[in-house]
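Undergrad: A predicted structure for the sequence below; I have some questions about it.
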Amino acid sequence: MFSSLKIRNYRLFFVGQVVSNTGTWMQRIAQDWLVLSLTGSSAAVGITTALQFLPMLLFGLYGGVLVDRLPKRPALLVTQTAMALTGLALAALTLTGQVQVWHVYVAAFAVGLATVVDNPARQSFVSEMVGPGQLQNAVSLNSANFQSARLVGPAVAGLLITGVGTGWAFLFNGLSFVAPVAGLLLMRSRELHAVQRAPRGKGQLREGLRYVAGRPDLIWPIVLVGFIGTFGFNFPVWLTAFADDVYHAGAGGYSLFNTLMAVGSLVGALLAARRGTARLRVLVAGAAAFGTLEVVAALAPSYWLFAVLMVPIGICGLTVNVTANTAVQMATDPAMRGRVMALFMMVFVGGTPLGAPVVGWITDAYGPRIGFVLGGVVSAASAVTIGLLLARAGGLRLAVAWRRGHPHVRFVPRERREDLAPAA
């Protein structure tokens, strides 16, 4: 489960990300709650989320082209430092009582700009640290890292917000970037797996898009995570609304929902680390279960039932994320990985600016339950549709058989016409 941590460079990267990811989750919780406190609007929380992910939607592909051209470690040093400065600036404004909602909007957009390069650089840098043999394990441990921070960060943020205010959460996040920057500086360059960088030239963006378009094993997983990222992962909008309007649980309830979802996500990440390969059928099944569980949670009659359902939602959501990420990375040529992962992150993360304001408006207009149901229905329907398309592309068909009075559904190879012809 933890085999890639034997590699020194990856171990330094992993430890730095533990600290930084904890700060990132603290800032996310504090940012959402600050906006809700300043405006009283779920739509405003959606706008904040949209601004943070809008740069990925607008410039994500260009970020991938840059990452394929640039050395990954220096690029990460720049992006991590930029995000640290943004957190410190927001902390100063909040602690001095000068913060306004437009300050949060600007900070969210600035973090989004840094993420345009940071995300594909971090994704593709993993293979340079561990090599192809440990890529599956390292990608899964990265997700476990992120989700363990998600487990700790919201809990600490909830205590800080209720105890001393949101500004201290922003300050911790700004200072947390010292750890990954130090880890990057301490790495041994000679132990990295060298990847030939793409030369500067015209048409590299179109080349990346053509590469993905000609590969069903790449394009359909990316389309699936696009639907789920746009409509199914708007938890800042839904969970703030459920905590504030439905269950009247305040910041503590919002923190609890995020913490329980993180427990499930951490379990899902560790299960993925044990899994030998990233199978597309696991991706489709996880996506369908994720959407179905969102619908069930939206209709939950009690606070504690809703809270408990965050755990399996976290498991399924993380299964979708890790399986899609690993499958796409392992199927991609190293020279194209920056552009392909930029497209992956642009679709998965960058779809949120399109979905968050719409989901926020629906939540404000029709209530949190309707907004949550919508996200679940779209996620489940997209999983079923794309699962059938992937099966068709792989020469499979759906077969239903009855065994001991119960239906068993599975995909089997499609019979070819010549197999059906009578023997001469």
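TA: Here it is on my side, so go on. Numbers count the residues shown, from 1 in each chain.
Undergrad: when you work out contacts or count neighbours from here on, use the C-alpha atoms and nothing else.
TA: Fine.
Undergrad: confirm that residue 399 sits in a strand.
TA: Yes. The assignment for residue 399 by DSSP: H, G, I helix; E, B strand; the rest coil puts it in a strand.
Undergrad: pretty sure it is in contact with residue 407, am I right?
TA: No. With contact defined as CA atoms under 8 Å, residue 399 does not reach residue 407; the gap is 10.1 Å.
Undergrad: ok, second structure coming up, stack it against the first:
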Amino acid sequence: MPRFRHPHRSLAPLRHRDYRLFFLAYLISMLGDGVWLVALPWVAMEMGGDSSELAMVVGAEAVGLISCVLVGGALADRYPRRRVIGWSFAASSAVLGLLAAVHLVGGLAVWQLVGAAFVLGASAAISGPASDALTPDLVPEENLHSANALESTVRALAVRMVGPALGGVLVAVLDSLGIIVINAVSFGLAALCVALMRRGGGTGAAAGEEQEAGTVSYREALRYLFGERWLWVLIVWSGVVLLLQSGPRQVLLPFLISGRLGGDARDYGLLVAVTGVAAVAASLMLGARKPPRDYARRMLLAWTAGAASLALIVFVPSFWLLLPLAVVYGFFSTVGNVYWSTLVQTVPSAVRGRVISVDWLGSLALVPLSAVIAGVGSGRAFVVTVFVLGGTLPVLMTLATLRWVDLKALRPPGDAGDAGETDGEPGGQPVAEERAPQPVP
């Protein structure tokens, strides 16, 4: 059997009308996020804010995201998922519209921007798990891997490359009011795309009905999660790796480029762009490639390869030697993320939203602590220690995981082969559906 599929099969998920609309909503919202990432500091500065007030705005969005993500998972299992996503987008559009109206009458202050940022973070926390949980309801399971590769491509292009570039252009030609209005319109268009979706196949969430999952308590959902060793171990694995790596990448790396390697902001931007290009390349490759049978093991090894590149950063003698490491990190971390997104979507639909929300929380909760740890010291010995530990401990964790968790038992969706593919509507069930928890009376 050839390892690569026919090129058009990477676009197979787009054959389904509801998924096309969902994908368009995803694309619009990701572009808006990319624009807002660049524009937000300039909007805050135009309001008269300083660095500490900008930190409050960014922190408020993070607080909204972390504090509401478990609520988002519960809503995704209790109510129709496309409705949860649509109302979340509509809420974001409304709060930005209100912000624009206040700005128009000349009363906008930084504290109002902080409040809006919290709402936007909470909205993302509610729509994110629902979006991840909805994808398996919109495409057959043999197309799920390609769907996640498509979404990964869009995320890398929109958030890391096109969105920030567009944001820079808009900041140059528009004032803060125009930026806020454009972002409000983008969320409104995304909500409209979701509203145009029909009642899809699959579980209650896709059919527009109240889910059976509403009778499955959070206790039972957590019992399922912790009963699946591979699931909770890999969530913990990724959370610890982000604790080790996110702070050094975001806090210490810019200072390393500026101080030791004599670079500037343009060099740092180039490094981020190269990482994004590698992520796009990985996503496109995965979309056209048949999922391997040892799906989970390759996922873990890809994550480890991406993480290990961090240990070498502090030893390179020039900025240009950082670029190959950025390629390794961007490529392999994206491969691992696409595999993981697909694998976690095979959990039973009744608990899928809550499991995904726990995964989100595990990924997000320790990121602020990682930044605090990275900011403790700036000496050469401290920086070397932090980067080396961040690159080597994941390797040891992977070796322990491979011995303790039976990853061979996990199979990718649609593992029966190409013969199971169909051009019809989604009808396959996730491979883990047989292990669904029983509803609590």
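TA: Perfect, thanks for sending it. Model, not experiment: these values are computed from the prediction.
Undergrad: superposed, how do the two chains score by TM?
TA: Scored against TM-score structural alignment, normalised by the length of structure 1, the superposed chains reach a TM-score of 0.77; 387 aligned residues with a CA RMSD of 3.6 Å.
Undergrad: where exactly do the helices run in the stretch 1-150 of structure 1?
TA: 8-39, 42-69, 72-95, 101-130, 135-163 (DSSP state H, counting those that start in this stretch).
Undergrad: which of these sits most buried?
TA: Of all the helices of the stretch 1-150 of structure 1, helix 42-69 carries the top mean neighbour count, a mean of 25, counting by mean count of other CA atoms under 10 Å.
Undergrad: helices or strands up against it?
TA: Packed against helix 42-69 of structure 1, as judged by 3 or more CA pairs under 8 Å, 6 or more residues apart in numbering; DSSP states H and E, are the following elements: helix 8-39, helix 101-130, helix 204-213, helix 235-241, helix 337-348, helix 352-366.
Undergrad: how about those helices, which one is nearest residue 329 of structure 1?
TA: Closest of those to residue 329 of structure 1 is helix 337-348, at 6.8 Å (criterion: CA to CA).
Undergrad: gap between the two ends of stretch 64-82 of structure 1?
TA: Chord length of stretch 64-82 of structure 1, first to last residue, is 18 Å (CA to CA, to the nearest Å).
Undergrad: burial of residue 286 of structure 1, as a residue count?
TA: Neighbourhood size, residue 286 of structure 1 [other CA atoms under 10 Å]: 23.
Undergrad: still on that earlier bit, Throw the helices of the stretch 1-150 of structure 1 into TSV and include distance to residue 309 of structure 1, thanks.
TA: Compiled in TSV, these are given as follows (distance: least, CA to CA, whole Å):
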stretch	distance to residue 309 of structure 1
helix 8-39	20
helix 42-69	22
helix 72-95	32
helix 101-130	29
helix 135-163	16
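Undergrad: what's in contact with stretch 385-404 of structure 1?
TA: Contacts made with stretch 385-404 of structure 1 from outside it, assessed by CA atoms under 8 Å, 6 or more residues apart in numbering, are listed as 216-217, 220, 224, 281, 284, 407-414.
Undergrad: if we go to 6 Å?
TA: When contacts are taken as CA atoms under 6 Å, 6 or more residues apart in numbering, the neighbours of stretch 385-404 of structure 1 outside the stretch itself are 284, 407-414.
Undergrad: element containing the equivalent of residue 230 of structure 2 over in structure 1, please.
TA: Here residue 230 of structure 2 is matched to residue 217 in structure 1, going by TM-score structural alignment. Of the helices and strands defined by DSSP states H and E, residue 217 of structure 1 is found in helix 216-227.
Undergrad: how much distance is there from that helix to the middle of the chain?
TA: On the basis of CA atoms, centre = their mean, to the nearest Å, helix 216-227 of structure 1 sits 14 Å off its chain's mean C-alpha point.
Undergrad: and if you look at stretch 189-202 of structure 2?
TA: Between the mean C-alpha point of stretch 189-202 of structure 2 and the mean C-alpha point of its chain there is a distance of 21 Å (CA atoms, centre = their mean).
Undergrad: buried ones in it, by neighbour count?
TA: Within stretch 189-202 of structure 2, the residues that qualify as buried are 189-195, 197, 199-202, counting by 16 or more other CA atoms under 10 Å.
Undergrad: looking at the contacts of stretch 385-404 of structure 1, state which has the most neighbours.
TA: In terms of neighbours by other CA under 10 Å, these top out with residue 284 at 26 neighbours.
Undergrad: can you count the residues close to the equivalent of residue 390 of structure 1 over in structure 2?
TA: If you follow residue 390 of structure 1 across to structure 2 using TM-score structural alignment, you land on residue 402. Burial measure for residue 402 of structure 2: 14 neighbouring residues, criterion other CA under 10 Å.
Undergrad: what about residue 402 of structure 2, distance to residue 310 of structure 2?
TA: If you measure residue 402 of structure 2 against residue 310 of structure 2 using CA to CA, the figure is 21 Å.
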